[in-house]
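Asker: This is the structure alone, sequence omitted:
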């Protein structure tokens, strides 16, 4: 783990860009970008198109390290190149942006009001490849829909169990137990989630550090104890389906919480925009998310 990247992630003003849509969510991301399903005939063409979209975002002058601390990548993106460099190297060397990798393989069926992560086969091999590609950290997502104590505990236990394996590989894990913004029990879910996370954090050794990626809480500043916890490098917020404007407004109310937005970052980008239009639209989104984060 590079010390200068750790300091940037811990201390720098800005936000984490999420560019990690995987196989299941890629068609929706492409459709939002103006590329319908009939524009590609197989998965290979689909992933080529989404890499082109991500390349356009990352090479834009608006994708600027003065505003963006890090970027979360899909595994295929990590293994592809931008301007002759593997994506992680391009981000670190050309942009000064810290690269992260999504390592989960999607969600299991709902049980006890939550969706755990599916099994992650060959995780250690993936983590070794991440190190070879100069990736700094990882991200993995679960979803909480109801305030079921057993379900929420199972989510947090799974996240930290895998997180410790990631720490052992000298990478920084982003723990992401997302609370569904449409849950009728959202606030109760968040109270239980906070307690379970604190239990896990308090059981870590001094050298074990994590980041947390959480839904913006209903109760303002609910996650203050997590933000200041000595084992937490940073707490970032997911947009969770909120529009950019709504996500930014909710984020601003929470001191010390910074953004890690996906949809809210790219929602107004379109394949048919000129470079000038595309860059101006991305710059507006980047600056608005940055302002909400600082």
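Answerer: Looks like it arrived, so ask away. Owing to the predicted nature of the structure, the values given are computational and were not obtained by experimental measurement. Numbers count the residues shown, from 1 in each chain.
Asker: contacts, neighbours, all on C-alpha from now
Answerer: Will do.
Asker: Flag every buried residue along stretch 181-198.
Answerer: Using 16 or more other C-alpha atoms under 10 Å as the test for burial, stretch 181-198 gives 181, 185, 186, 187, 189, 190, 191, 193, 194, 196, 197.
Asker: Including distance to residue 97 and secondary structure, could those go into TSV?
Answerer: Shown next, in TSV, are the buried residues of stretch 181-198 (distance: C-alpha to C-alpha, whole Å; DSSP: H, G, I helix; E, B strand; the rest coil):
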residue	distance to residue 97	secondary structure
181	29	coil
185	36	coil
186	33	helix
187	34	helix
189	33	helix
190	30	helix
191	33	helix
193	30	helix
194	29	helix
196	31	helix
197	28	helix
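Asker: which among these gets closest to residue 56?
Answerer: The shortest gap between residue 56 and any of the buried residues of stretch 181-198 belongs to residue 181, at 29.8 Å (C-alpha to C-alpha).
Asker: any idea how far residue 197 is from the closest one?
Answerer: 19 Å (C-alpha to C-alpha, to the nearest Å).
Asker: ditto for residue 91
Answerer: 31 Å.
Asker: Over to residue 137?
Answerer: Applying C-alpha to C-alpha to residue 137 and residue 197 gives a distance of 19 Å.
Asker: which residues in the stretch 101-250 of the chain form strands?
Answerer: 114-115, 137-144, 172-179, 210-215, 232-238 (DSSP state E, counting those that start in this stretch).
Asker: Contacts for the fourth one, please.
Answerer: Pointing back at strand 210-215 there. With C-alpha atoms under 8 Å, 6 or more residues apart in numbering as the contact definition, strand 210-215 has outside contacts at 163, 172-181, 231-240, 260.
Asker: adding another structure so you can compare the two:
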């Protein structure tokens, strides 16, 4: 493990105006995305779509990294260039999703635990050979207004995230640590803040116990936001205030960057929330983005699987990257959405 290299990679991913494209959808997830545009989810269509994203002009100005799925890391562009190499040539760091998904936590109804630790050391060694310089593991925290998640579920997921992070750093790979408190459900903002706070407090204690070097990780948390079924909607400034308050209390200043997940927010809301936080002042860590749907949904709506739509879809993708790059500096405004 080269600590300087870990710090260098983590810092490069969240350099000025830069964030992450999460293009690590599993095959079942990308099938749902393709179903929405009535496109069959074949390996070739998945490859074509990822190539559209990775070759869009100008995105290297706003993307420091891209998270890939196992299949995608092994794929190439139509001219035979492996995707990891294609991205690296553009100055975009390739990463890899390494968890095996969330399953029901035995004996704890409503809670989940992420699987994938078995054989992870060997898989990380292979992924590094294939060009990945960072990895991602998602812990899924179910939430209701009262008794979910259980305290045990928080500890179990924090422990798994810490074991994963330690294995990554041992292999010379920067771990993105993702404890996602879901925004499904009827819970209000206060409940989300309580659960997110507990999760972050437990998580950093576990990371420290596993001797994970905070300077060589990135944190990918949810924003503190009311559930989709909550009757009390939260406004942009409330989300920014609650989220930054929570992070200041529980995230060590040694962590170089916080890359938010969009978690089901619209593309505009995810950008607006990030912008509001960065407009409030400076922080000990970079506040950036690691968006999947919030960067890709507008692209899919234009592309529809047709070669004739590729150029326009790439322009839409570039614009979303650019708007989030501006949000990193607190310079985004919703009126920019309709600017040519």
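Answerer: Everything's here; your move. Everything numeric in this text was worked out from a predicted model, so none of it was measured.
Asker: What would you report as the TM-score here?
Answerer: The TM-score (TM-score structural alignment, normalised by the length of structure 1) is 0.88; 283 aligned residues with a C-alpha RMSD of 2.2 Å.
Asker: which residue ranges form the helices in the stretch 101-250 of structure 2?
Answerer: 120-129, 151-170, 189-209, 236-250 (DSSP state H, counting those that start in this stretch).
Asker: now for these, which one comes closest to residue 297 of structure 2?
Answerer: Per C-alpha to C-alpha, nearest to residue 297 of structure 2 of the helices of the stretch 101-250 of structure 2: helix 236-250, 20.9 Å.
Asker: and that closest one, which residues are buried?
Answerer: 236, 239, 240, 242, 243, 244, 246, 247, 250.
Asker: swap in stretch 86-103 of structure 2?
Answerer: 86-88, 90-99, 101-102.
Asker: picking up where we left off before, which one of the helices of the stretch 101-250 of structure 2 lies nearest to residue 315 of structure 2?
Answerer: helix 236-250 (26.9 Å).
Asker: what does the closest one contact?
Answerer: 193, 196-197, 200-201, 204, 223-225, 269, 272-274, 276-277.
Asker: how about residue 161 of structure 1, what's its partner in structure 2?
Answerer: Using TM-score structural alignment, the partner of residue 161 of structure 1 in structure 2 is residue 163.
Asker: How many residues are close by its match?
Answerer: Applying other C-alpha atoms under 10 Å, we find 19 residues neighbouring residue 163 of structure 2.
Asker: Not counting its neighbours along the chain, what's nearest it?
Answerer: Spatial nearest neighbour of residue 163 of structure 2, chain neighbours left out: residue 210 (6.8 Å); criterion: C-alpha to C-alpha, 6 or more residues apart in numbering.
Asker: circling back: could you let me know which of the contacts of helix 236-250 of structure 2 ends up closest to residue 21 of structure 2?
Answerer: For these, the nearest to residue 21 of structure 2 is residue 274 (14.9 Å; C-alpha to C-alpha).
Asker: Switch the helices of the stretch 101-250 of structure 2 over to JSON lines; also include distance to residue 142 of structure 2.
Answerer: Formatted as JSON lines, the helices of the stretch 101-250 of structure 2 follow (distance: least, C-alpha to C-alpha, whole Å):
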{"stretch": "helix 120-129", "distance to residue 142 of structure 2": "25"}
{"stretch": "helix 151-170", "distance to residue 142 of structure 2": "9"}
{"stretch": "helix 189-209", "distance to residue 142 of structure 2": "10"}
{"stretch": "helix 236-250", "distance to residue 142 of structure 2": "18"}
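Asker: Of the ones you listed, which is nearest residue 48 of structure 2?
Answerer: Judging these by C-alpha to C-alpha, what sits closest to residue 48 of structure 2 is helix 120-129, at 21.8 Å.
Asker: The closest one vs structure 1, average offset?
Answerer: Superposing on structure 1 and averaging over aligned pairs (mean C-alpha distance after the TM-score superposition for structure 1), helix 120-129 of structure 2 comes out at 1.4 Å.
Asker: Compare the strands of the stretch 101-250 of structure 1 and give me the one nearest residue 26 of structure 1.
Answerer: strand 137-144 (16.0 Å).
Asker: Give me the range in structure 2 that the closest one lines up against.
Answerer: The aligned range for strand 137-144 of structure 1 is 134-141, by TM-score structural alignment.
Asker: Touching the matching stretch from outside, list them.
Answerer: So stretch 134-141 of structure 2 is contacted by 9, 67, 93-99, 101-102, 111-114, 149, 153-154, 157-158, 161, 164, 168, 173-182 (C-alpha under 8 Å, 6+ apart).
Asker: So which bits of stretch 131-148 of structure 1 are buried?
Answerer: Per 16+ other C-alpha under 10 Å, stretch 131-148 of structure 1 contains these buried residues: 131, 133-148.
Asker: before we move on, what about stretch 167-176 of structure 1?
Answerer: 167, 169, 170, 171, 172, 173, 174, 175, 176.
Asker: Need the distance between the two termini of that stretch.
Answerer: 15 Å.
Asker: Which residues does it contact?
Answerer: With C-alpha under 8 Å, 6+ apart, stretch 167-176 of structure 1 has contacts from 1, 124, 127-128, 131, 135-142, 159-160, 163, 166, 208-214.
Asker: residue contacts, residue 96 of structure 1?
Answerer: Taking C-alpha under 8 Å, 6+ apart, one finds residue 65 in contact with residue 96 of structure 1.
Asker: What is the three-state secondary structure of the residue nearest to the spatial centre of structure 2?
Answerer: Note on structure 2: the residue nearest the mean C-alpha position is residue 290, at 3.7 Å, using C-alpha atoms, centre = their mean. Using DSSP: H, G, I helix; E, B strand; the rest coil, the structure places residue 290 of structure 2 in strand.
Asker: In structure 1, what residue corresponds to it?
Answerer: Match for residue 290 of structure 2 (TM-score structural alignment): residue 260.
Asker: From residue 172 of structure 1, how far out is the residue nearest to residue 110 of structure 1 when sequence neighbours are not counted?
Answerer: The shortest distance from residue 110 of structure 1 to any non-neighbouring residue, by C-alpha to C-alpha, 6+ apart, is to residue 116 (7.5 Å). Residue 116 of structure 1 sits 20 Å away from residue 172 of structure 1, taking C-alpha to C-alpha as the criterion.
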